[in-house]
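**Student:** pasting the sequence and the predicted coordinates here, then a few questions.
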Amino acid sequence: KAVATTSWGIAASLGLADGENISFKTQLALVKSLTEHLHIPLSVDIESGYSNDPQQISQNVLALARLRVVGINIEDSDKDTNALRSIEQQCTIISEIKKVLNENGFGRLFINARTDTYFLSESPFQATLERAKA
């Protein structure tokens, strides 16, 4: 059992549109406030990770784990290009997140690797299957 945030809800609460229109620093402060007031586990929607750099994304997730977050939802789209990341790039990102979490004692953090194929692909069914297998 856990409470999950929604990126749209958090952005809207600040009068902004969804799509990483808040900084990760702002996201972290909001999550810190939630974890200080909730008495059940929290999972956080981190959109696309607030970066395209796997090391930076993994450090962002580590910062959330240190706030006692138990899960994340991460998209496979690039906010700069509004296109899907390559499968290889997304797998590298997820692998780097897992590596950093394991090295720091947070290996049990749940990663919901979301795909945005139905928003951004011309043949979403096949793309979804291919990404899920990867």
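**Tutor:** The structure has been received and is ready for your questions.

**Student:** hey, let's count contacts and neighbours off CA atoms from now on
**Tutor:** Fine.

**Student:** who touches Phe110 in this structure?
**Tutor:** 70-72 (C-alpha atoms under 8 Å, 6 or more residues apart in numbering).

**Student:** give me the buried positions along the lengthiest helix in the chain.
**Tutor:** Under DSSP state H, the helix in the chain containing the largest number of residues is helix 87-103. Under the neighbour-count criterion of 16 or more other C-alpha atoms under 10 Å, helix 87-103 has 90-91, 93-94, 96-98, 100-101 buried.

**Student:** for it, name the packing helices and strands.
**Tutor:** helix 54-65 (3 or more C-alpha pairs under 8 Å, 6 or more residues apart in numbering; DSSP states H and E).

**Student:** wait, Gln90 touches Asp78, no?
**Tutor:** No. Using C-alpha atoms under 8 Å, Gln90 is not in contact with Asp78; the gap is 9.8 Å.

**Student:** show me where the protein has its helices.
**Tutor:** So, for the chain - with DSSP H - the helices run 7-13, 24-37, 54-65, 87-103, 117-120, 124-133.

**Student:** so which of those helices gets nearest Ser48?
**Tutor:** helix 54-65 (8.5 Å; C-alpha to C-alpha).

**Student:** how far does the closest one sit from its chain's centre?
**Tutor:** 9 Å (C-alpha atoms, centre = their mean, to the nearest Å).

**Student:** another structure for you, compare them:
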Amino acid sequence: MTILAETHHSRFERFRDLHNGFFVIPTVWDTLSAIASEDAGFEAIATSSAALGYANGILSSERIQFETVVQKIGEIVKAVQIPVSIDLEDGYPEVTGDIGDSIRRVIDVGVVAANIEDSPARHDVPLVAAEDHARAIARAREAADRAGRGFFINGRTDVFLLEDGLPHSRSVEEAIRRANLYIDAGADGIYVPGQGLSDEDVAQLAVGIRGPLTLLAPPQGTSFAQWREIGVARVSLGTLVIRNAFAAIQTQLAELRDGNVVTAFPAVDIDAVLRRTSPSQVAAE
């Protein structure tokens, strides 16, 4: 089963055009979190490999299996009417044989975008050489173009997560260098995750990178308004939503355990929510 080609291309165009302005993208891990995000008014959603892993009992330092990723993302895509992007890590080349095959697999289940990172599968080793990752981006671009449905590639550099001993100012320069190599190789945009970035850092990234910039949401309580003014295109919520959801479950269960009044939430008919998933969105190949 797959999303109809015309539906796929429409979702891709909507997703691409969001980068002409500023938007926040929540990261989901299952059908319900996807539907909740759509109901909240978000115009697109993404998966996080860490959030998917958490939902399946897998540590963020471990690698969720590619087949599990494809299965879960397929369920999510069919549950909503908005574009879905995937955290594809390094593209799982050791599983599929080549990153191009991974791209074709996720396009087949209706995904319209992917982050592809320059961290290796083992995060305790240095970043992949920028030139090598650029070649991987180029292969991903070729595969996406051959599919002919529209696909947004976000090249991701983890310079600020694995700085390799570089001074911070050099890390900004290296992030820009890598980002532009990835753009030249065929990436449509760039994701630079990292906490503690100053407004000056963000401004340098936004000006120096020749494509739409995605950043990881700052700590809770911080406004995105300044980033919008600086020129950031997209803010990813990372694992924020699943961590907050888990904290809410813990809080309510603790209240029940201690005999306190349960925190009141509006009643939700989950069966009715799930029935809204329309089988007309999909068609047999």
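**Tutor:** Yes, it's here. What you see is a predicted model; the values in this text were computed from it and never measured.

**Student:** TM-score for these two?
**Tutor:** Once the chains are laid over each other, their TM-score by TM-score structural alignment, normalised by the length of structure 1 reads 0.89; 133 aligned residues with a C-alpha RMSD of 1.9 Å.

**Student:** okay if I get the helices of structure 1 as JSON lines plus distance to Ser48 of structure 1?
**Tutor:** JSON lines is the format used below for the helices of structure 1 (distance: least, C-alpha to C-alpha, whole Å):
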{"stretch": "helix 7-13", "distance to Ser48 of structure 1": "10"}
{"stretch": "helix 24-37", "distance to Ser48 of structure 1": "11"}
{"stretch": "helix 54-65", "distance to Ser48 of structure 1": "8"}
{"stretch": "helix 87-103", "distance to Ser48 of structure 1": "10"}
{"stretch": "helix 117-120", "distance to Ser48 of structure 1": "14"}
{"stretch": "helix 124-133", "distance to Ser48 of structure 1": "15"}
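
**Student:** let me know which of the ones you listed is tucked in deepest.
**Tutor:** Ranked by mean neighbour count under mean count of other C-alpha atoms under 10 Å, the helices of structure 1 are led by helix 54-65, which reaches a mean of 20.

**Student:** what angle do that one and helix 87-103 make?
**Tutor:** Relative orientation of helix 54-65 of structure 1 and helix 87-103, computed by axes from the mean of the first three to the mean of the last three C-alpha atoms, to 10 degrees: 40 degrees.

**Student:** what residues does helix 54-65 of structure 1 touch?
**Tutor:** 24, 28, 31, 49-51, 72, 92-94, 96-98, 100-101, 106, 109.

**Student:** superpose on structure 2 and give me the mean offset of it.
**Tutor:** Mean deviation of helix 54-65 of structure 1 relative to structure 2 after superposition (mean C-alpha distance after the TM-score superposition for structure 1): 2.1 Å.

**Student:** once aligned to structure 2, how far is the longest helix of structure 1 on average?
**Tutor:** Looks like 0.7 Å for helix 87-103 of structure 1 (mean C-alpha distance after the TM-score superposition for structure 1).

**Student:** which part of structure 2 lines up with that helix?
**Tutor:** Under TM-score structural alignment, the match for helix 87-103 of structure 1 in structure 2 covers residues 130-146.

**Student:** if I look at the equivalent of Lys133 of structure 1 over in structure 2, how far off is Ile82 of structure 2?
**Tutor:** Mapped onto structure 2 by TM-score structural alignment, Lys133 of structure 1 lines up with Asn180. Using C-alpha to C-alpha, to the nearest Å, we find Asn180 of structure 2 at a distance of 29 Å from Ile82 of structure 2.

**Student:** same check, this time on Ile103 of structure 2
**Tutor:** 19 Å.

**Student:** same question, Ala44 of structure 2
**Tutor:** In terms of C-alpha to C-alpha, Ala44 of structure 2 sits 5 Å off from Ile82 of structure 2.

**Student:** identify the contacts common to those two.
**Tutor:** Common neighbours of Ala44 of structure 2 and Ile82 (C-alpha under 8 Å, 6+ apart) are Glu38.

**Student:** counting neighbours, what do you get for Glu117 of structure 2?
**Tutor:** 25 (other C-alpha atoms under 10 Å).

**Student:** what do you get for Val273 of structure 2?
**Tutor:** 14.

**Student:** so the helix or strand containing it corresponds to what in structure 1?
**Tutor:** Element membership for Val273 of structure 2, per DSSP states H and E: helix 270-275. Aligned by TM-score structural alignment, helix 270-275 of structure 2 falls on no residue of structure 1.

**Student:** which residues are contacting that helix?
**Tutor:** Contacts of helix 270-275 of structure 2 (C-alpha under 8 Å, 6+ apart): 32, 35, 79.

**Student:** the second one reaches Ile82, doesn't it?
**Tutor:** In this case it means Ile35 of structure 2. No. Contact criterion C-alpha under 8 Å: Ile35 of structure 2 and Ile82 do not qualify, at 9.7 Å.

**Student:** what's the counterpart of Glu67 of structure 2 in structure 1?
**Tutor:** Using TM-score structural alignment, Glu67 of structure 2 lines up with Lys25 in structure 1.
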